[in-house]
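Student: here's a sequence, model it:
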Amino acid sequence: MTKLLGVALGILTAIGGFLDIGDLVTNAVVGSRFGLGLVWVVVLGVGGICLYANMAGRVAAVSGRATFEIIRERLGPRTALANLAASFLINLMTLTAEVGGVALALQLASGVGPLMWFPVAAFAVWLVIWRVRFSVMENVTGLLGLCLIVFAVALFLLGPDWNELASQVVPSVPESESTATYWFYAVALFGAAMTPYEVFFFSSGAVEEGWTTRDLARSRVNVLVGFPLGGILSVAIAACAAVVLLPRSIEVTSLSEVALTVTEAGGKLALAFFLVGVVAATFGAALETTLSSGYTLAQYFGWTWGKFRRPAQAARFHLSMIIVLIVGVAILITGVDPILITEVSVVFSAIALPLTYLPILIVANDPEYMGRHVNGRTVNFFAMAYAPIIVVASLAAIPLLVMTGAGS
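Tutor: Next up is the predicted model:
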């Protein structure tokens, strides 16, 4: 029974933890502009993150080493340094967006401007990392993030024309949008689903919690059930935006437009669930991105690392996390729009994705590291099929960003 409860909790945490500010905003923007015409990208992204996380978790459990320890060892310090630089930059952008997302949700709840909430959110992140146990931190934020199921409930309460909604699933470019913009948001959705920090956190957390090969089955179930169900919530967000915002030509420029999609169906109660879910999801993602920043630096440079270690035992690891939080707040205080940072960060996530996906794919097929736990034929078929998709999305991201003015 204990094992069954552990699996159930892991699945629920994976669902709640799948959605962050990137998924929330990008799916809402896409739904308000393209309806469900880009749902296929969500499906593609969920499949990719399942493969990616499954391989990274298995590599960590079998080898006892996390992502950047292996990348440095397998590719050499120079190549790994390029990977580190790109991944760390994307992670910093994502962290800034998540802290901004927490502040925007608190602004929506309190009416107090986000400028006050930026340092409060960052301090709360540091405090939780310092004082709260790893499993409690992960499970509480993931479970509270399940409040975002309000989007699925709201969709049914809105009572849309289901046949008309289903017809939008066929990929097509609306007359009001350009083909370049369509593909820009396809890349953005793909990047939002496969943000590298999720895997840095997942694999490092596996090492922190002392995973072994005995934990592989539970990990596989959590990934293969939790992430797809989280993807369903992503589709629900896009569908609510397609029903409420698209017919009125309302663009998503803040969280208030996203909130409108659920308040129209469920009023203040739905808004309360929305606010709790957004704060939990963005705060949980801020915890993960902060830890991922420390993990990547410490693993590459060979520092002592681990959340279970006190600051005196892993000073550089903890100091690096404090610094990235300060930098993130400093960026937000300049007045830059957190929603814009979010939209750009998911695109850059797609750019950096090959730098960590391909090395993990190589190691997952290396008997020297994995022994008999190398990728099976089925996993390898799909993992290899995703490799060119990831590379193409990475190469196309910058040209599409420039051509479309970040989708404007």
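
Student: CA only for contacts and neighbour counts going forward, please
Tutor: Will do.

Student: what about Val169, neighbour count?
Tutor: When counting by other CA atoms under 10 Å, one arrives at 15 neighbours for Val169.

Student: using the three-state scheme, assign it.
Tutor: Following DSSP: H, G, I helix; E, B strand; the rest coil, we place Val169 in the coil state.

Student: contacts only, for it.
Tutor: By CA atoms under 8 Å, 6 or more residues apart in numbering, Val169 lies in contact with 35-40.

Student: tabulate those residues (JSON lines), appending secondary structure.
Tutor: Converted to JSON lines, the contacts of Val169 look like this (three-state DSSP):
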{"residue": "Gly35", "secondary structure": "coil"}
{"residue": "Leu36", "secondary structure": "coil"}
{"residue": "Gly37", "secondary structure": "coil"}
{"residue": "Leu38", "secondary structure": "coil"}
{"residue": "Val39", "secondary structure": "helix"}
{"residue": "Trp40", "secondary structure": "helix"}
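
Student: this one as well, want them side by side:
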Amino acid sequence: MRRLLAGTLGILSAVGGFVDIGDLVAASQAGARFGMAHAWVLLLGVVGICAYAEMAGRIAAVSGRAVFDLVRERLGARVALLNLLASYLVTVLTLAAELGGVALALRLATGVPYLVWVPVAGLAVWLVLWRMRFQLMERVFGLAGLALVVFAVALWWLPTDWAELGRGVLRPGDGGQGWGAYWFVAVALFASTVSPYEVFFFSSGAVEERWSAADLAAARSGVLIGFPVGGFLALALIATATVVLHPAGVSVTSLDQVATPVVVAFGAVGLAVAAIGFFAVTFGAALETGLSAAYAAAQYFGWQWGKRVRPREAARFHTVLLVSVLLGVLVLLTTVDPVTLTEYMLVVSAVVLPLTYLPILVVANDRTYLGDRVNGRWLNLLGAVFLLVIVAASVAAVPLAITTGLGR
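Tutor: The predicted structure follows:
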């Protein structure tokens, strides 16, 4: 049973990182514009996030404390404060984008303008965060997000040239749109797969579920189940966009266009299933980002935190939750386009990635907290190589965004 619970936590974490509004946009844009040329980015992201999520889960299971809780203690208040400010900014922007995704999914299902749904989405997210138990929350929204498997089914149903898809994976190119745009989309897609809040949520969720050193096998199974599932769903988004949108020269600018491949394959039924999947993954990611913002603040300041704690006993934690959701709603009520907001959010996310992943690697090698459960040689090598990739993406994000006009 604990292995099953760990798996659902991994699925919810992966939904928030691989198939939230960021990846719905980034993956579909990549497929529509460049075919399968960015499949390698997903593979890289899956391997890297599995390595760091395993570290974060192990830290929580062995020490009984979440990663951000240890960052301040291990690296000092000033470094941790910089980490907190950067991660909170990105997390709130991501929360706003996810709430926009929920509103767009509801507009897709009802035809009612998305701005009408924004405050409704914000209220619903806050109510779930306030009242629903953590395990029920992760099961409902993590598993409901698997409705996006309809994109994989559509890929089999459509007249797909599998040999051509394979050639696109093995021989990536710029598709005549320029290497600057190609690399900008690669950085954006990479940032969407390794979102800064993702490992913090996974680690804090492990504490919420009271993992111990005896649960390390369950923790690893959660990582190895959930994150590859998220990567598979994102790959299906790229592949279906390659088959349907790329030949037509369509550039994805709305959630309606993301759903086009399943509509072509299955008509109204496909649209309904896709809308359910869009709602589940964006709502689940909104829950994840809202919690991550409150987790980080509470752990930095040493407040009582967690959904297992009664709201009156963790009042400051729940206040940060509420304020974060309100800020997300206010950002959207400026009428900023959620898809455009998502593109900017991915750039900012890429910039702050090193501030998230370097502390995890440091703590995962500290015997003070982990004893003989510290990283082994091969995991450290993988973590270091992946960290170099993260730094490269962070350095390249802003120049690529400026020179290519956000990849356009």
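
Student: which of the contacts of Val169 of structure 1 still touch in structure 2?
Tutor: Among the contacts of Val169 of structure 1, the ones still in contact in structure 2 (both residues aligned by TM-score structural alignment, their matches' CA atoms under 8 Å) are 36-40.

Student: and these as JSON lines, adding distance to Ile70 of structure 1 and neighbour count?
Tutor: JSON lines is the format used below for these (distance: CA to CA, whole Å; neighbours: other CA atoms under 10 Å):
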{"residue": "Leu36", "distance to Ile70 of structure 1": "39", "neighbour count": "27"}
{"residue": "Gly37", "distance to Ile70 of structure 1": "39", "neighbour count": "24"}
{"residue": "Leu38", "distance to Ile70 of structure 1": "35", "neighbour count": "25"}
{"residue": "Val39", "distance to Ile70 of structure 1": "34", "neighbour count": "26"}
{"residue": "Trp40", "distance to Ile70 of structure 1": "33", "neighbour count": "17"}
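
Student: any idea how far Ala14 of structure 1 is from Pro399 of structure 1?
Tutor: 33 Å (CA to CA, to the nearest Å).

Student: typo on my end, Val278 of structure 1
Tutor: From Val278 of structure 1 to Pro399 of structure 1 the distance is 31 Å (CA to CA).

Student: more crowded one of these two?
Tutor: The neighbour comparison of Val278 of structure 1 against Pro399 (other CA under 10 Å) goes to Val278, with 28 against 13.

Student: how far apart are the host helix or strand of the more buried one and its match in structure 2?
Tutor: According to DSSP states H and E, Val278 of structure 1 maps onto helix 255-301. Once fitted to structure 2, helix 255-301 of structure 1 is off its aligned match by 0.7 Å on average (mean CA distance after the TM-score superposition for structure 1).

Student: still on that earlier bit, just flag the most distant two among the contacts of Val169 of structure 1.
Tutor: Using CA to CA, these span at most 11.9 Å, a distance reached by Gly35 and Trp40.

Student: Ile339 of structure 1: which element?
Tutor: helix 338-364.

Student: by how much does the following helix or strand past that helix deviate from structure 2 on average?
Tutor: Counting by DSSP H and E, the next helix or strand C-terminal to helix 338-364 of structure 1 is helix 367-370. Once fitted to structure 2, helix 367-370 of structure 1 is off its aligned match by 0.9 Å on average (mean CA distance after the TM-score superposition for structure 1).

Student: which residues sit against helix 367-370 of structure 1?
Tutor: With CA under 8 Å, 6+ apart, helix 367-370 of structure 1 has contacts from 59, 62-63, 363-364, 373-374.

Student: please apply the same query to stretch 115-127 of structure 2.
Tutor: Residues contacting stretch 115-127 of structure 2 (CA under 8 Å, 6+ apart): 99-100, 102-103, 106-107, 283, 286-287, 321-322, 325-326, 328-329, 332-333, 335.

Student: now render the contacts of Val169 of structure 1 as TSV, adding distance to Leu255 of structure 1.
Tutor: Shown next, in TSV, are these (distance: CA to CA, whole Å):
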residue	distance to Leu255 of structure 1
Gly35	18
Leu36	20
Gly37	22
Leu38	21
Val39	21
Trp40	24
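
Student: alright, calling it a day.
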